[in-house]
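Student: give me a model of this one.
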Amino acid sequence: MNIEIVERPELKAAVLQIPRDGRLVRDAWAQVSARLKHHPGVADREHGYVFIPEWQWSTEVTTLWVGMVVDHFEGLPSELQQITIPAKRYAKLTVRGNRTHMEEAYGALFGWFEQGPYERDVRDGSFGYEMNRLQPVNPFEIPADDIDYFDYDIYAPIKDETEL
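Tutor: The predicted model follows:
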């Protein structure tokens, strides 16, 4: 599996925070996309984002933030939370395949960090994210128990050398 190191610009997102559960992810996506359907500030309508609180990896990831990237926070529906992910360096891995492939991809990413020389940024407040392609098939419209093909990019934050 090909893991590359990429620099990503700051992201602003309109999100809903939910417990980690595939059905709730889909419900949250439906709510966010409905509320932002005609909002002019949406910066990316080609992807749906799931933000992962990296600090929870030490025990278990129990919370996710689901949403869309926006240019600005002005005029967003009050029901949506606002998060800003700072510009950062990430380990990027593309997942395209069935559930087994997805699990292998996450295993490969964890192994990659274990081998070094990079350290995953799991400090409080650090977010990784999954950038899900919405075309040709929107994965958020397939029930969590039924989906068996995944097409998204994982962005796992890397600690800067000055933070080690």
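
Student: please count neighbours and contacts with C-alpha atoms only from this point.
Tutor: Fine.

Student: ranges for the helices of the chain?
Tutor: Taking DSSP state H as the criterion, the chain contains helices spanning 22-35, 99-115.

Student: most tightly packed of the ones you listed?
Tutor: Most buried of these by mean neighbour count (mean count of other CA atoms under 10 Å) is helix 22-35; its value is a mean of 17.

Student: other SSEs contacting it?
Tutor: Helices and strands touching helix 22-35, by 3 or more CA pairs under 8 Å, 6 or more residues apart in numbering; DSSP states H and E, are strand 11-19, strand 63-70.

Student: dump those strands into JSON lines; add distance to residue 95 as well.
Tutor: Output for the helices and strands packed on helix 22-35, formatted as JSON lines (distance: least, CA to CA, whole Å):
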{"stretch": "strand 11-19", "distance to residue 95": "21"}
{"stretch": "strand 63-70", "distance to residue 95": "18"}
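
Student: how about this one, so we can line them up?
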Amino acid sequence: MQETITVDLVEVSSFKALAVRTGMTPDKSGTRFAWSKLAEHVPLDDARLAGKPAAYVFIPQQQWNKQVDTLWVGLEVREFGAVPDGIEKLAINGGLCASARVLGDEAHMWRVYETMFSWLEQSKDYELDQRDGIFGMETVPLEPLNALTIPYKDIETFNFTMLYPVRRKAESR
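Tutor: The predicted model follows:
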């Protein structure tokens, strides 16, 4: 059976997030450590939380043209309120995003990344918006299973949506 991976253009609203910064680690434990710290200070019953239960992994988009080394793991909030030490406030710009869905094993996940970046490279109209302060996002559902509580090596099914801000090529000139 042929696997179909599609990249769509979707509009994302701007929002606020409380997040924990982390680095890339060889064993991919950085996001799990950041999630643990975030959940300790911003529990899932926190009145500030907005939207459906999902975590975000935020990627500064200018990193895509070199090496991704800094990420944030966050939760969408209606308001920042009191922010504990080690938690950062992020204002996420809304706008047009290239989006692709990952639901499968690790090999499938890497094929989706490859498809996304091939689409961006080949698009006549759009390019990744790599201006300072622009974050790409990967949304991770927290139900029925929160993958950020499972060691990366133990994940059998990767389940998240890529949302990478794009802009018309003419806008960058």
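
Student: start and end of stretch 7-17 of structure 2, how far apart?
Tutor: Across its full length, stretch 7-17 of structure 2 reaches 25 Å end to end, with CA to CA, to the nearest Å as the criterion.

Student: and that stretch, which stretch of structure 1?
Tutor: The alignment of stretch 7-17 of structure 2 onto structure 1 (TM-score structural alignment) spans residues 3-13.

Student: now the matching stretch: how far from the chain's centre is it?
Tutor: Here stretch 3-13 of structure 1 is found 11 Å from its chain centre; the criterion is CA atoms, centre = their mean, to the nearest Å.

Student: run through who's touching it.
Tutor: Stretch 3-13 of structure 1 is touched from outside by 67-73, 82-94, 109, with contacts defined as CA atoms under 8 Å, 6 or more residues apart in numbering.

Student: quick one: buried ones out of those residues?
Tutor: Burial by neighbour count, 16 or more other CA atoms under 10 Å: within the contacts of stretch 3-13 of structure 1 this picks out 67-70, 72-73, 82-83, 85, 88-94, 109.

Student: of all the helices of structure 1, which lies closest to residue 132 of structure 1?
Tutor: Residue 132 of structure 1 lies closest, by CA to CA, to one member of the helices of structure 1: helix 22-35, at 11.4 Å.

Student: how far is the closest one from where the chain is centred?
Tutor: Its chain's C-alpha centre and that of helix 22-35 of structure 1 lie 14 Å apart, by CA atoms, centre = their mean.

Student: how about stretch 148-165 of structure 2?
Tutor: 10 Å.

Student: can you pull the buried residues of it?
Tutor: Residues 148, 152, 158, 159, 160, 161, 162, 163, 164, 165 are the ones in stretch 148-165 of structure 2 that count as buried (16+ other CA under 10 Å).

Student: in structure 1, which residue range corresponds to that stretch?
Tutor: The aligned range for stretch 148-165 of structure 2 is 140-157, by TM-score structural alignment.

Student: before we move on, the earlier item: including distance to residue 161 of structure 1, could the helices of structure 1 go into TSV?
Tutor: Formatted as TSV, these follow (distance: least, CA to CA, whole Å):
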stretch	distance to residue 161 of structure 1
helix 22-35	34
helix 99-115	14
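
Student: and of these, who's closest to residue 16 of structure 1?
Tutor: Among these, if distance is taken as CA to CA, the winner is helix 22-35, at 6.2 Å.

Student: what's the angle between that closest one and strand 63-70?
Tutor: Between the axes of helix 22-35 of structure 1 and strand 63-70, defined by axes from the mean of the first three to the mean of the last three CA atoms, to 10 degrees, the angle is 30 degrees.

Student: quick check, central residue of structure 1?
Tutor: Central residue of structure 1 (CA atoms, centre = their mean): residue 129, 2.3 Å from the mean position.
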